[in-house]
Structures are given as structure tokens and as C-alpha cells.
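Participant: The following block contains a protein sequence and its predicted model.
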Amino acid sequence: MKLFLLKFFTWWSGQTFGTQLWTWRFGELVGKDEMGNTYYRTKGGVIDPTLGFQRRWVVYNGYAEASKVPPSWHGWLHHTVDVAPTEESYVEKEWQKPHQPNLTGTPYAYRPAGSTLASGHRPKATGDYQPWTPGS
């Protein structure tokens, strides 16, 4: 029963019942990426008259986080390229990096030197800082 209710009321842990129904009725599977996300478009690639372009969407495998979409699929989802990576021989560019999850808010988040969260205390000023005092 819990899983059934979660499909109605939560979108962050997988597709909702509404998305599942929309995908079943109007969607056409385009492909799947290495992380298990599935990509859809309107059946037959029909152009939506209200939008003026084809609807495309992703159903995430697990927690819904946009950074889980690889660069190859990101271009297709955002209409930067017209051909999906499964419909062509996509070759990754040398500058493309592998996926890293968004670590903001976790103990593994990036904390640069000088951050109060990096080591628990801020390092002393290097002498180039002149504090403002009233009347000066």
C-alpha cells in the first residue's frame, strides 16, 4: 500500500502514476543509458502544437536528479541535437567527464581552502586585509 501511495504523491523516487500513465499512452521508448534511465518522446515523433516541438522526457532509475543525465542524452533532451544517441554512433568527446553525483549538502561536498566548513576554523588573514573602522 505504501508503494502505491508513493506513486501518487512523490516524484523524486521514481515516476508517479500520472507520468506512468502519460508515458504508456503517449510515449515511445527511445533508449536507455548506462545508469538505467529511460528516455521517451511522443509516439512517432509528433510535434506538439502548443509547444511547437517534440516532447521528450526521462524517467530516472531511482532518485530523480538531473545530474544523472549523461552529456549524450542531455543534448537530445534539450533539443540541442535532433538525433538520439541510440539512433547514431555517438562518440564521447575527450573533454567529457564521467558522471559524478551532486554532493552538495553531504559530507563529501567540495569545500575550498579558507571555507569555515573545510577544517572547522578559518585560517588567519595574510596581512593584505584592512578592516573598516568607523571614522577612518
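Facilitator: Done, it's in. Small disclaimer: the values here were computed from a predicted structure and weren't measured.

Participant: From now on I want contacts and neighbour counts done on CA atoms only, so please keep to that.
Facilitator: Will do.

Participant: Where do the helices of the chain begin and end?
Facilitator: Here the chain has its helices, by DSSP state H, at 2-9, 17-26, 71-77, 116-119.

Participant: Would you mind finding the most buried of those helices?
Facilitator: Of all the helices of the chain, helix 71-77 has the most neighbours on average by mean count of other CA atoms under 10 Å, namely a mean of 18.

Participant: here's the one I want to compare it with:
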Amino acid sequence: MSTIGRTLKNVMKVGPANALKQMNYIGDTKWGRLVGVDANGNQYFENNDEISGRERWVEYASVDPDSGDIAPEWHGWLARIVQEPPTEMKIEAQKFWGQPTPNFTGTRKAYRTYSTTKPKVSAWEPIVKARQ
């Protein structure tokens, strides 16, 4: 979290609606230069006045954001692997990039391990007495 003065300054620059959206998704208010938009509609921003490591960020286009929505070329820019954004570089898609796999944690498609051994401990089942 940032200081109250910094937060108020950022709210004035990005507007109240966008500031509330940022607080909901990233837990902070930020403003910066729009660097580019990827094929998924995600917007990438940069502000060199921020603390090191927090000067580049993404605002997801989807309501349910997942880190797998970030394209590989933009990931390299966000992680500071390359200094120029993909809009200024000529990057061709590589065959090994493929499509991102969504995160299925907490859904029916979540990975569950399979075990052939019997559990050593059985679950506790309470005995309920009838009411009197």
C-alpha cells in the first residue's frame, strides 16, 4: 500500500472508476504511460517514477484475470528481460509458445493425484445422540 497523498494523486490522474478497479485487482492505484495492448486486450503500462520492480504492470481485459493471459513477448517486457516493449521490437511467434493453459485450481478440472495405497488414517465420523 502507498501513502495517502500518493493514492489521492493517482486517483485524480486515473479517475475514481479506474482507481477502484485497480484497487480491486492489484491492491494499489497507479498511473503511467500506456505502452501497448496485446491480442487478448490486456493493457500494459509503465511509470519510471515508481519504485524499482513496480514500474511496469498489466491491466487485464478479462473479469477473471489469470497470469496465463499474458503473451510471451509481453511477459519478457514485464519481467524486465528485455527493455524495449514488443510494440517497438519485431517479434515473431515461436512454435513452442503454444496456447496458455488456464489455471484450474478450485474447479472440477483441478489436478488430483492418484494413489493405489490405502490411507493409514481413517476419517473421524461423529456419533450423534438423539435429542431428548
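Facilitator: Alright, I've got the coordinates. Keep in mind it's a predicted model, so treat the numbers as computed, not measured.

Participant: re the thing from before, please identify which of the helices of the first structure is closest to residue 109 of the first structure.
Facilitator: With CA to CA as the criterion, residue 109 of the first structure lies closest to helix 116-119 of these, at 9.7 Å.

Participant: Any chance of JSON lines for the helices of the first structure, columns distance to residue 101 of the first structure?
Facilitator: JSON lines is the format used below for those (distance: least, CA to CA, whole Å):
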{"stretch": "helix 2-9", "distance to residue 101 of the first structure": "24"}
{"stretch": "helix 17-26", "distance to residue 101 of the first structure": "24"}
{"stretch": "helix 71-77", "distance to residue 101 of the first structure": "14"}
{"stretch": "helix 116-119", "distance to residue 101 of the first structure": "20"}
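
Participant: among these, which is nearest residue 32 of the first structure?
Facilitator: Checked against CA to CA, the stretch from the helices of the first structure lying closest is helix 71-77, at 9.3 Å.

Participant: What is the closest one packed up against?
Facilitator: Helices and strands touching helix 71-77 of the first structure, by 3 or more CA pairs under 8 Å, 6 or more residues apart in numbering; DSSP states H and E, are strand 56-59.

Participant: Can you list the neighbours in contact with the strand it packs on?
Facilitator: The contact list for strand 56-59 of the first structure, computed with CA atoms under 8 Å, 6 or more residues apart in numbering, reads 14, 15, 37, 38, 39, 40, 41, 42, 77.

Participant: Sweet, I'm off.
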